[in-house]
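Chemist: Build the 3D model from these lines:
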Amino acid sequence: MDFNRVVVIFVFYDYVYFAGTTILNDEFISNPTCKKHKIHSFENYQLFKTRSALECAKKCALDIECFSLNFLKTTFECSLNRGFIAENCSNAVYEKYVVYYEKKGKAQDCLHGGNRSSSPLYCDCIDGYIGDRCERLMQNCAEGCKRPYYHLQKKYFYILPPGTSQPIRIVCRMNWGGRDMLMQHYDSLYDFNRSWRELSEGFWSDPNHEEADGWIGLEHIHIMTRYTPRQICYEFKAMFEQYTSTCIEGFSIGNESNGYRIANLGPVQSPACLEHPVGAAFSTFDKDNDNNSTRSCAADYQAPFWYNENCARCNLLGSLNHPPGGNWSGDISDAFWEGLAFSPLSIKIWFQ
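Modeler: Next up is the predicted model:
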């Protein structure tokens, strides 16, 4: 297109008209449902001020990396994006004075590394992206599990829970219905008795291995449950492939300022290890938030947890000692589950 042919420009609310043609009509299409929406910032790769929407469109038209653009009419801010807004606007936020356009030549391309290897009509996505064009991240692992290209995978993915614009990297077990893995403990030498800051931010023994020991982080758990309570599940694996597990519906926690307190919790199934009451705050060795005035449960158990005034009837973040014979020694600093004689070989916590 010869942009030198532009002579007279009239700026209206949603289009830029000029003599002979309209760049936004020739080169771009709009998403009628999400016309006044701004794509999440992690899709932006350039952000700058321009004199008009036309200048913003010219930049995108000449840039092979640009798939779409936003132009904010109040600040003359132009953002060039590597992705598209999803048809349901789930990866964008409403902005009254913004306009959004997609480049026509890119409108049917697979995004974010996706390809059409299995079907000419749909994209096979990677890394947690879903949609006909891999245009958005899944909200949780269960949503991605429904896609055939993620079937039976067990690896790190990115998710984007409702209400946040920053993706979370998490191990998804698609082979078990799409589990969001919050905690995995296999190695007896790996220690979970860590500071408040570490428990808030999360940690992993190997951030590139799906079977690594680690903890997703309280802040991420808060984000994942802020708008929709989740079913939380715990599992002990013992010798001879013995498994004990339980799940609780309706789990959610508050933010850091209130101690990541349990905000909501459904009925506890048997075996009754997980009796944290609603309102129990999280405790670590350097931040005692239990309701016991005579002791620090986190210090006695040598593990962090949502303790109540009686501490807990289990220690899910305690040490894995793998004793001979497989039975629990009675030491509360070891991982244990009251009523179970065995000592676990591994422990997992996840959202289902």
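Chemist: going forward, measure contacts between C-alpha atoms and count neighbours the same way
Modeler: Noted.
Chemist: The stretch 251-352 of the chain: strands as residue ranges?
Modeler: Secondary structure of the stretch 251-352 of the chain by DSSP state E, counting those that start in this stretch: the strands cover 262-264, 314-315, 336-337, 346-351.
Chemist: here's the other one to compare against:
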Amino acid sequence: MRWVLIVPLWVFLDQSVTVEERGYSQVNTCVDLPTFNYKQKPTTSRVQCAVACSQEPNCMSFSIPMTGPSLCYLNNATFKHTGCSYGTFKHFSLEKSPERPCWHGGSYNTTTSDCICYNGYIGNWCQTLMQDCSEGWNLPYYNKLKAVFSIHPITSPYPFKVFCEMVHKGKLVILRNTPDALNVDFNRTFTEYKDGFGDLEGNVWMGLQRFHYLTNHRNMTFKVVVKTSGVAIKMTDFRQRFYNDFRVSNETDGYRFTFSASEIKPGTSALGDCLTDMVGLPFSTIDNDRDTKVGNCAKIHLSGWWYKKCGPCNPMGKLQPTSERIQNDDPWYIHMPIDGDLAALEVKLMLSYHG
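Modeler: Reported below is the predicted structural model:
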């Protein structure tokens, strides 16, 4: 019998990478557990704690008790040197240096004397996270990428991951319903719609709470994009509509939305308007019926949405077979206001900064 020894990744890191090589320096201060501590994790070494901090978008320093339980305290601010060394904790702060000027794993560009950032960090030294995708789309190291990034809107108490299309001012995906990814069931509870579900790189619903944070930190445009069968056989087309200054309220208010104007951009194929009549309505799900119809629209359509009388939009409905060119009358399929009632082959809902 052959035995395989499985060794945790941190063991190798502990032997090959020092705390200093990860960009942290010990700070001499008599502060014990700081007020800016936000998380604790079990640890066996300073390096393992440094690894944990480097993987947290909000972590700027960490603390380890000199005696007692082996815990790693992650902090969202850095310490200042006071020259004191009699505290009960050892503190390590993320610091720039001439040799390692870039924070959060950024690479120093000696030609331009600034940093190439990763994972959603921006700034000359990769010191902050983007508020949304629009803050990174025109940076040379993010431009044209379509990938998962970390962001931190100022209205959110925590950072979170999103899928960004770094083109045309940066677009953040709220919903993707496509046959080109693993199927996701959109017939979900209110809690699931609040928290989000699916795969950021596939079919996904970002979540109402994040939708609220994203639309209340600055003016955002909500973009509805529907891929349809074309007028001619074997052709496809994209229909678009834009909603400016789009805002989603908080959970207490039912995640109601408002916007200032609806428009179609010149040169794009028209998509009908199915949100104006829904302004001010709360979000409905199978277990939280808040539409204006007798009965539950979410149960009829098998998906959550801002329903009034069960129409005319159902972007999170089931996808029709690609061979079908006309919208199916069955209520559980995707329904969108498209000229000629052409079938929706894919739906994306996205946000971008409306500056």
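Chemist: Any idea what the TM-score comes out to?
Modeler: Overlay of the two chains. TM-score (TM-score structural alignment, normalised by the length of structure 1): 0.69; 274 aligned residues with a CA RMSD of 3.2 Å.
Chemist: how about the strands of the stretch 251-352 of structure 1, which one is nearest residue 108 of structure 1?
Modeler: strand 346-351 (34.0 Å; CA to CA).
Chemist: Contacts made by that closest one with the rest, please.
Modeler: For strand 346-351 of structure 1, the external contacting residues (CA atoms under 8 Å, 6 or more residues apart in numbering) are 179-187, 230-238, 316, 320.
Chemist: and residue 272 of structure 1, how far is that from residue 266 of structure 1?
Modeler: From residue 272 of structure 1 across to residue 266 of structure 1, the span is 13 Å (CA to CA, to the nearest Å).
Chemist: Under the alignment, what does residue 101 of structure 2 map to in structure 1?
Modeler: Matched by TM-score structural alignment, residue 101 of structure 2 corresponds to residue 109 in structure 1.
Chemist: can I assume its match sits in a helix?
Modeler: No: assigned with DSSP: H, G, I helix; E, B strand; the rest coil, residue 109 of structure 1 falls outside any helix and is coil.
Chemist: which residues does residue 288 of structure 1 contact?
Modeler: Neighbouring residues of residue 288 of structure 1 by CA under 8 Å, 6+ apart: 296-298.
Chemist: Quote the end-to-end distance of stretch 280-296 of structure 2.
Modeler: Terminal residues of stretch 280-296 of structure 2 lie 18 Å apart, using CA to CA.
Chemist: Tell me the buried residues in that stretch?
Modeler: 280-286, 289-291, 296 (16 or more other CA atoms under 10 Å).
Chemist: what would those residues look like in a markdown table with distance to residue 211 of structure 2?
Modeler: Conversion of the buried residues of stretch 280-296 of structure 2 to a markdown table gives the following (distance: CA to CA, whole Å):
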| residue | distance to residue 211 of structure 2 |
| --- | --- |
| 280 | 16 |
| 281 | 16 |
| 282 | 14 |
| 283 | 12 |
| 284 | 15 |
| 285 | 16 |
| 286 | 20 |
| 289 | 20 |
| 290 | 19 |
| 291 | 20 |
| 296 | 23 |
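Chemist: Relative to residue 112 of structure 2, which of those residues is nearest.
Modeler: Distances from residue 112 of structure 2 to the buried residues of stretch 280-296 of structure 2, taken by CA to CA, are shortest for residue 283, at 48.5 Å.
Chemist: which non-adjacent residue is nearest the closest one?
Modeler: Leaving aside its chain neighbours, residue 283 of structure 2 sits nearest to residue 306 (4.6 Å; criterion: CA to CA, 6 or more residues apart in numbering).
Chemist: Kindly report the same for residue 256 of structure 2.
Modeler: residue 282 (4.7 Å).
Chemist: Ok, residue 221 of structure 2 next?
Modeler: residue 244 (4.5 Å).
Chemist: what does that neighbour align to in structure 1?
Modeler: Aligned partner of residue 244 of structure 2 by TM-score structural alignment: residue 249.
Chemist: any idea how far that match lies from residue 229 of structure 1?
Modeler: Distance, residue 249 of structure 1 to residue 229 of structure 1, by CA to CA: 8 Å.
Chemist: number of nearby residues for residue 276 of structure 1?
Modeler: Residues within reach of residue 276 of structure 1, counting by other CA atoms under 10 Å, total 20.
Chemist: Is it correct that residue 82 of structure 1 is in contact with residue 44?
Modeler: Yes: shown here, residue 82 of structure 1 and residue 44 form a contact pair, counting by CA atoms under 8 Å, at 6.5 Å.
Chemist: does residue 115 of structure 2 count as helix, strand or coil?
Modeler: With three-state DSSP as the basis, residue 115 of structure 2 sits in strand.
Chemist: For the alignment partner in structure 1 of it, which non-adjacent residue is spatially closest?
Modeler: Residue 115 of structure 2 maps onto residue 123 in structure 1, with residues paired by TM-score structural alignment. Take residue 123 of structure 1 and drop its neighbours on the chain: the residue closest to it by CA to CA, 6+ apart is residue 116, 4.7 Å away.
Chemist: I'd assumed residue 126 was in contact with that neighbour.
Modeler: No: taking CA under 8 Å as the definition, residue 116 of structure 1 is not a contact partner of residue 126, at 11.7 Å.
Chemist: The two - which one has more neighbours?
Modeler: Between residue 116 of structure 1 and residue 126, counted using other CA under 10 Å, residue 126 has the larger neighbour count: 18 against 14.
Chemist: I figured the more buried one was touching residue 110, is that so?
Modeler: No: Residue 126 of structure 1 sits out of contact with residue 110 when judged by CA under 8 Å, with a separation of 10.6 Å.
Chemist: Nearest the geometric middle of structure 2, what residue?
Modeler: When CA atoms, centre = their mean is applied to structure 2, the residue found nearest the centroid is residue 162 (2.3 Å).
Chemist: and the one helix or strand that residue maps to, which stretch of structure 1?
Modeler: For residue 162 of structure 2, the host element (DSSP states H and E) is strand 160-165. Using TM-score structural alignment, strand 160-165 of structure 2 corresponds to residues 168-173 of structure 1.
Chemist: contacting residues for the aligned residue in structure 2 for residue 315 of structure 1?
Modeler: Aligning on TM-score structural alignment places residue 315 of structure 1 opposite residue 314 in structure 2. Contacts for residue 314 of structure 2 (CA under 8 Å, 6+ apart) come out as 301, 303, 305, 333-336.
Chemist: rewinding a little: of all the contacts of residue 288 of structure 1, which comes closest to residue 92 of structure 1?
Modeler: Distances from residue 92 of structure 1 to those, taken by CA to CA, are shortest for residue 298, at 41.0 Å.
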